[in-house]
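Student: Model the structure of this input:
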Amino acid sequence: MTPQLPYADIVEIFRRFHEAEPEPKGELDHVNAYTLVVAVALSAQATDAGVNRATRELFKIADTPEKMLELGEEGLIEHIKTIGLYRNKAKNVIKLSRILVEEHGGVVPSSRAALQALPGVGRKTANVVLNMWWGYPAQAVDTHIFRVANRTGLAPGRDVVAVERNVEDQVPAEYQHHAHHWLILHGRYHCKARKPQCPTCLIRDICLFEDKTQ
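Tutor: Below you'll find the model as predicted:
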């Protein structure tokens, strides 16, 4: 496993990220906390762009759990059938919508435990919602962040929970809120899995990745 970068280098990485993009934004379209939960749940094993295409019309007619239940599972499927695993995702969205109505008065809870109790909502989804909607310094570790954290030495860990905890421990407090967006975008567009853009990388001189591309 890649060794841990010194704290001073981690501070410099996020200083550069902040300088290049002071206010990074998530790329999943949503209009409220509920549609954010749905969008993130639908994004598992799918691209944000693909999810956005599917939800563009969906969220015009079903932007609350009550409206989603009125639409029903088959109606939902018609909107999301271009997304992978759409049948199982549709079942989960309907189930989580019913739980939100029956147990939370139709309001998305701001607790990680309550969010993770919803069907189709794992730790990553819960952390995304906590971070993006309520501004909590929660670190949602997806494949991009897992790769960047381990490849660079920023927050190495053997599994996503270990990386999440390491990110939380290592990222300076002033950068915690936007950290997961910076890392996701860096992994998605620069530190790619197969063809990392090392020659133009913002943190090339700090990164510990041994197989830097020329």
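Student: Please count neighbours and contacts with C-alpha atoms only from this point.
Tutor: OK.
Student: Helices of the protein, start to end?
Tutor: Using DSSP state H, the helices of the chain run over 7-20, 33-42, 48-61, 65-80, 86-104, 112-116, 123-134, 143-152, 160-170, 176-189.
Student: need the ones you listed in TSV with mean neighbour count and distance to Cys207, can you?
Tutor: Shown next, in TSV, are these (neighbours: other C-alpha atoms under 10 Å; distance: least, C-alpha to C-alpha, whole Å):
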stretch	mean neighbour count	distance to Cys207
helix 7-20	16	9
helix 33-42	23	29
helix 48-61	17	27
helix 65-80	17	39
helix 86-104	19	37
helix 112-116	16	32
helix 123-134	21	25
helix 143-152	22	5
helix 160-170	18	15
helix 176-189	21	12
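Student: one more to put side by side:
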Amino acid sequence: MNSVKRHEIFVCLKSANPHPTTELEYQTPFELLIAVILSAQATDKSVNLATRKLFPQANTAQQLFELGATRLLDCIKSIGLYKTKAKNILATCQLLIQQYDGEVPRTRAQLEKLPGVGRKTANVILNTAFGEPTIAVDTHIFRVANRTGLAPGKNVLEVERKLLKVVPKEYRHDAHHWLILHGRYICKARKPECAKCIIAHLCEFKDKTI
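Tutor: Okay, here's the model as predicted:
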């Protein structure tokens, strides 16, 4: 795919959604961190249902750590892998209290040292909470990048690096949100809805469903 097409893709995505953001509900960087940890292999909808119960009880590292495992588990038990996530969340809270005065660190290296936080989660925090032009590649973005020809790659890291290279600078901050929403609602895994797609005329996917 050439640079003209890539640029036009983001012109189209921005025109349809000028101010994209995550569908996870949060008010602070800490709340976003917890929501993203919970979102692994879970839907944003299910996470929001859990955090609506959790955050009114505890929405800081100190409060959540003091809440304890039993009450935390009760809030998040509807989410997959909830026991492992609860363990990671409490360990993360303890580390934030001990090393960062309860605040969420602002570097990738520091974020990736937190239990339950990998490169994708760190990228989401850096982008959505702190405004950095990172791109967190999940299954939706990986699919869209490969299917459209925007930034094909064999693994998520390869796609991430290619996207950071080819996405025009003025669209880099919001690219993560546009692509994930496009993959979630239009460019679906089993059957992409090409007839509804605003970038179908730019997409290089050979098996369009139009």
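Student: related to what we said a few turns ago, include distance to Pro196 of the first structure when you put the helices of the first structure into CSV, please.
Tutor: Shown next, in CSV, are the helices of the first structure (distance: least, C-alpha to C-alpha, whole Å):
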stretch, distance to Pro196 of the first structure
helix 7-20, 17
helix 33-42, 25
helix 48-61, 20
helix 65-80, 31
helix 86-104, 31
helix 112-116, 33
helix 123-134, 24
helix 143-152, 10
helix 160-170, 20
helix 176-189, 8
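Student: so which of the ones you listed comes closest to Ile206 of the first structure?
Tutor: With C-alpha to C-alpha as the criterion, Ile206 of the first structure lies closest to helix 7-20 of the helices of the first structure, at 6.7 Å.
Student: That closest one vs the second structure, average offset?
Tutor: Average distance between helix 7-20 of the first structure and its aligned residues in the second structure, after superposition and using mean C-alpha distance after the TM-score superposition for the first structure, equals 0.5 Å.
Student: In the first structure, what sits opposite Asn17 of the second structure in the alignment?
Tutor: Asn17 of the second structure maps onto Glu21 of the first structure when the alignment is built from TM-score structural alignment.
Student: do the same with Gln27 of the second structure
Tutor: Alignment of Gln27 of the second structure against the first structure is given by TM-score structural alignment, with Val31 as its counterpart.
Student: count of neighbours near the nearest residue in space to its match that is not next to it in sequence?
Tutor: Once its chain neighbours are removed from consideration, Val31 of the first structure has its nearest residue in Asp63; the separation is 7.5 Å (C-alpha to C-alpha, 6 or more residues apart in numbering). Summarising burial for Asp63 of the first structure: neighbours were counted as other C-alpha atoms under 10 Å, giving 19.
Student: Could you pull up the contacting residues of the residue nearest the centre of the second structure?
Tutor: Among the residues of the second structure, the one closest to the centroid is Val124, at 4.8 Å (C-alpha atoms, centre = their mean). Applying C-alpha atoms under 8 Å, 6 or more residues apart in numbering, we find Val124 of the second structure in contact with 36, 134-136.
Student: and the end-to-end length of stretch 154-173 of the first structure?
Tutor: From the first residue to the last, stretch 154-173 of the first structure extends over 15 Å; the measure is C-alpha to C-alpha, to the nearest Å.
Student: and it, which stretch of the second structure?
Tutor: Stretch 154-173 of the first structure falls opposite residues 150-169 of the second structure when the two are matched by TM-score structural alignment.
Student: Run through who's touching the matching stretch.
Tutor: Against stretch 150-169 of the second structure from outside (C-alpha under 8 Å, 6+ apart): 1, 3, 6-7, 134-138, 142, 144-146, 172, 175, 203.
Student: Equivalent analysis for stretch 55-66 of the second structure, please.
Tutor: Taking C-alpha under 8 Å, 6+ apart as the rule, stretch 55-66 of the second structure contacts 30-31, 67, 72, 90, 93-94, 96-97, 102-103.
Student: what's it aligned against in the first structure?
Tutor: Under the criterion TM-score structural alignment, stretch 55-66 of the second structure matches residues 59-70.
Student: quick one: the residue nearest to Leu67 of the second structure when sequence neighbours are not counted and Arg52 of the second structure, what's the gap?
Tutor: Excluding its sequence neighbours, the residue lying closest to Leu67 of the second structure (C-alpha to C-alpha, 6+ apart) is Ala58, at 7.0 Å. When distance is defined by C-alpha to C-alpha, Ala58 of the second structure is 11 Å away from Arg52 of the second structure.
Student: Repeat that for Ile125 of the second structure.
Tutor: 19 Å.
Student: Please apply the same query to Leu81 of the second structure.
Tutor: The spacing between Leu81 of the second structure and Arg52 of the second structure, counted by C-alpha to C-alpha, is 19 Å.
Student: What of Lys191 of the second structure?
Tutor: On the measure of C-alpha to C-alpha, Lys191 of the second structure and Arg52 of the second structure end up 32 Å apart.
Student: cool, Val124 of the second structure as well?
Tutor: Between Val124 of the second structure and Arg52 of the second structure the computed distance is 20 Å (C-alpha to C-alpha).
Student: try Leu72 of the second structure
Tutor: When C-alpha to C-alpha is applied, the distance between Leu72 of the second structure and Arg52 of the second structure equals 12 Å.
Student: Thanks again, I'm all set now.
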